[in-house]
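Below is the sequence, then the predicted model.
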Amino acid sequence: MEKCKSVLCPRIQARLEKEKEKDANCDVMPLSDTHFNVRYFLDQLTVDLNARVCSCRKWNMLGVPCCRAIACIFFVNKEVEAFVDDCHKLNTFFKAYAGSILPCEGDRYCPRVPCNLDPPPIKIGLGKPRKNRIKHPKENPKKPGCLLRSGIEMTCNICRTKGHNKRSCPNKGSYVPIEPALKRPRGRPRNDVAASQPIHDS
C-alpha cells in the first residue's frame, strides 16, 4: 500500500475507473448547483452532490460515486476522488493499521488461576414434574407403544378383496382357493432323470 501513488486504495480506484467509463452514456440536466437530473439509457435518476445521494442508491451503500454521479461531478468541473467516502482513502487505511498486535504466548505459558469452575445451576420449573410421556394421538390405549389400525384398508386372505378380512368374508365356506402353479426346479437335472428320457437318433 505504501507503493500506491493514488489517493484511494487500489481496488476502490479500479472500481472508480470502471464507473468513469460509463460516464459517456449519461445525459446531465442541472436543476441547481448541486441537484441534477440524469438520463442513463432508459432510466431517469436524480443526484444530490451535497448529500452524496443518487436514486440508484449505489453511492449510498458503497461510498463510491456511480456513473450518474460521476457525470454530474464532471459537469461542475470537480475531482471525483474528493466525493469518495473517507473510509476508502489511503490515509484511513494507514491509520487503521498504524498500531501493532503484540505476539501471544501459548497455553503452556499462560498464568494459572486458582479458580474452581462449577456447572451452572439447574433451574427447576414451577409445578409438579411430568412423569408420563406424551402419547401419540393415534396410539392404542390398550397396547402402549402401538398405533391404531384406523385408516388402514384390510385385505381378505381368502378372496383377496379389500374392505374386509377372512373372519367376515362372505365366501368363507364356498370359496375354493386356486392352487399355485408348480415351480420349475432350479439347477441342472439329475442323472437318473436324464437317463430315463428317450434318446432320438438323428
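The structure has been received and is ready for your questions.

Every contact and neighbour count from this point should use C-alpha atoms.
Fine.

How about the host helix or strand of residue 70, which residues are buried there?
Here residue 70 sits within helix 67-75, counting by DSSP states H and E. For helix 67-75, the neighbour count (16 or more other CA atoms under 10 Å) marks 67, 68, 69, 70, 71, 72, 73 as buried.

okay if I get the residues you listed as CSV plus distance to residue 13?
Shown next, in CSV, are the buried residues of helix 67-75 (distance: CA to CA, whole Å):
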residue, distance to residue 13
67, 14
68, 17
69, 16
70, 13
71, 17
72, 18
73, 16
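
Which of the residues you listed sits closest to residue 35?
Each of those was scored against residue 35 by CA to CA, and residue 72 proved nearest at 8.8 Å.

try this one next to it:
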Amino acid sequence: MPMSTELTRWADGELHSRYNMSATYLVEPINSKECNVNYASISAQVNLDTRSCTCRQFDLDHIPCTHAIVACRFYNISCYTLYSKYFTTKALLSSYSKCIYPTGNEIDWLVPNHIHDKVVLPPKTRRPTGRPRKVRIPSGGEGKRTSRCSRCGQYGHNWKTCKRPIP
C-alpha cells in the first residue's frame, strides 16, 4: 500500500480539504505560538503549543482545524506535526501487523455464569399514532427539487402555471 506522506490517505485528504477551506482566513498574532484567526464575523484563538483551538474541533478530533492550519501557515510550521500519531501510516500498519484469530465456535466459548444468566430484551417501543409515513424524509443537506414543466420542459413551474400556449 504505497502512501506519499506520513499520514493515512483519509487524514491527508482531510488536511487538503481543510487547507483549501482556510485560504481566506486572517491571522492576528498574539505571541510566538498563539494567534487569533478571523473569518467573516467568526474568530477563534489557536494555541499551537497545547494543540487547541476555541472552536474545539482541534481538541476533539486531534486533527488540525482550519484555524490551526492557517496558524501553521502564518508561523511557517508543518501541519503534519500537529496530527495525532494515530493518523500516521506507521500506526495504521502496526494495527494490522499482528494476526487476528477467529473466535471459534460459540459452543466452545467460556462465558461466566453471571453473564450467561442475563436476559437481554429488545427495547420497549410503541408504534406512533396516525398513518405511517410513505414519503422519505429528506436530509438537511439536500436542496429543494425544482419542478419541471411537462408541457415546455423548463424548470421552475409546472404545466398548470405554464405561460406557453397549448399546441
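Nice, thanks for sending it over. This one's a predicted model, so the numbers in the text were calculated from it and none came from an experiment.

if we can go back for a sec, what's the average distance of the helix holding residue 70 of the first structure to the second structure?
Taken against the second structure, helix 67-75 of the first structure registers an average deviation of 0.7 Å after superposition, with mean CA distance after the TM-score superposition for the first structure.

mean shift between the top helix by length along the first structure and the second structure?
Assignment by DSSP state H gives helix 10-21 as the longest helix of the first structure. The superposed helix 10-21 of the first structure is, by mean CA distance after the TM-score superposition for the first structure, a mean 0.8 Å from where its aligned residues fall in the second structure.

C-terminal to that helix, what's the next element?
Following helix 10-21 of the first structure in sequence order, the next helix or strand is strand 26-30 (DSSP H and E).

Would you mark the buried spots in that next one?
26, 28.

what packs against it?
strand 35-40, helix 67-75 (3 or more CA pairs under 8 Å, 6 or more residues apart in numbering; DSSP states H and E).

Could you export the ones you listed to CSV, including columns for distance to residue 18 of the first structure?
Formatted as CSV, these follow (distance: least, CA to CA, whole Å):
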stretch, distance to residue 18 of the first structure
strand 35-40, 16
helix 67-75, 9
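
Out of the ones you listed, which gets nearest to residue 4 of the first structure?
helix 67-75 (22.8 Å).

rewinding a little: between helix 67-75 and the longest helix of the first structure, find me the angle.
With axes from the mean of the first three to the mean of the last three CA atoms, to 10 degrees defining the directions, helix 10-21 of the first structure sits at 80 degrees from helix 67-75.

Just list the residues touching residue 59 of the first structure, thanks.
Contact analysis of residue 59 of the first structure by CA atoms under 8 Å, 6 or more residues apart in numbering lists 52, 53, 65, 66.

which of these map to contacts in the second structure?
Compared against the second structure with both residues aligned by TM-score structural alignment, their matches' CA atoms under 8 Å, the contacts of residue 59 of the first structure retain 52, 53, 65, 66.

before we move on, the earlier item: can I get the buried part of the contacts of residue 59 of the first structure as one PyMOL selection?
Remark: buried members of these, expressed as a PyMOL selection using 16+ other CA under 10 Å:
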select buried, resi 52+53+65+66
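
just curious, which of the contacts of residue 59 of the first structure is nearest to residue 28 of the first structure?
Set against residue 28 of the first structure, the nearest of the contacts of residue 59 of the first structure by CA to CA is residue 66 (13.5 Å).

my read: residue 35 of the second structure touches residue 49, true?
No - under the criterion of CA atoms under 8 Å, residue 35 of the second structure makes no contact with residue 49, lying 11.3 Å away.

Among these two, which residue is more densely surrounded?
residue 35 (23 against 10; other CA atoms under 10 Å).

Residue 89 of the second structure: how many residues sit nearby?
20.

Same question for residue 2 of the second structure.
6.

Could you pull up the residues touching it?
With CA under 8 Å, 6+ apart, residue 2 of the second structure has no contacts at all.

and it, what helix or strand is that in?
Going by DSSP H and E, residue 2 of the second structure is not in any helix or strand.
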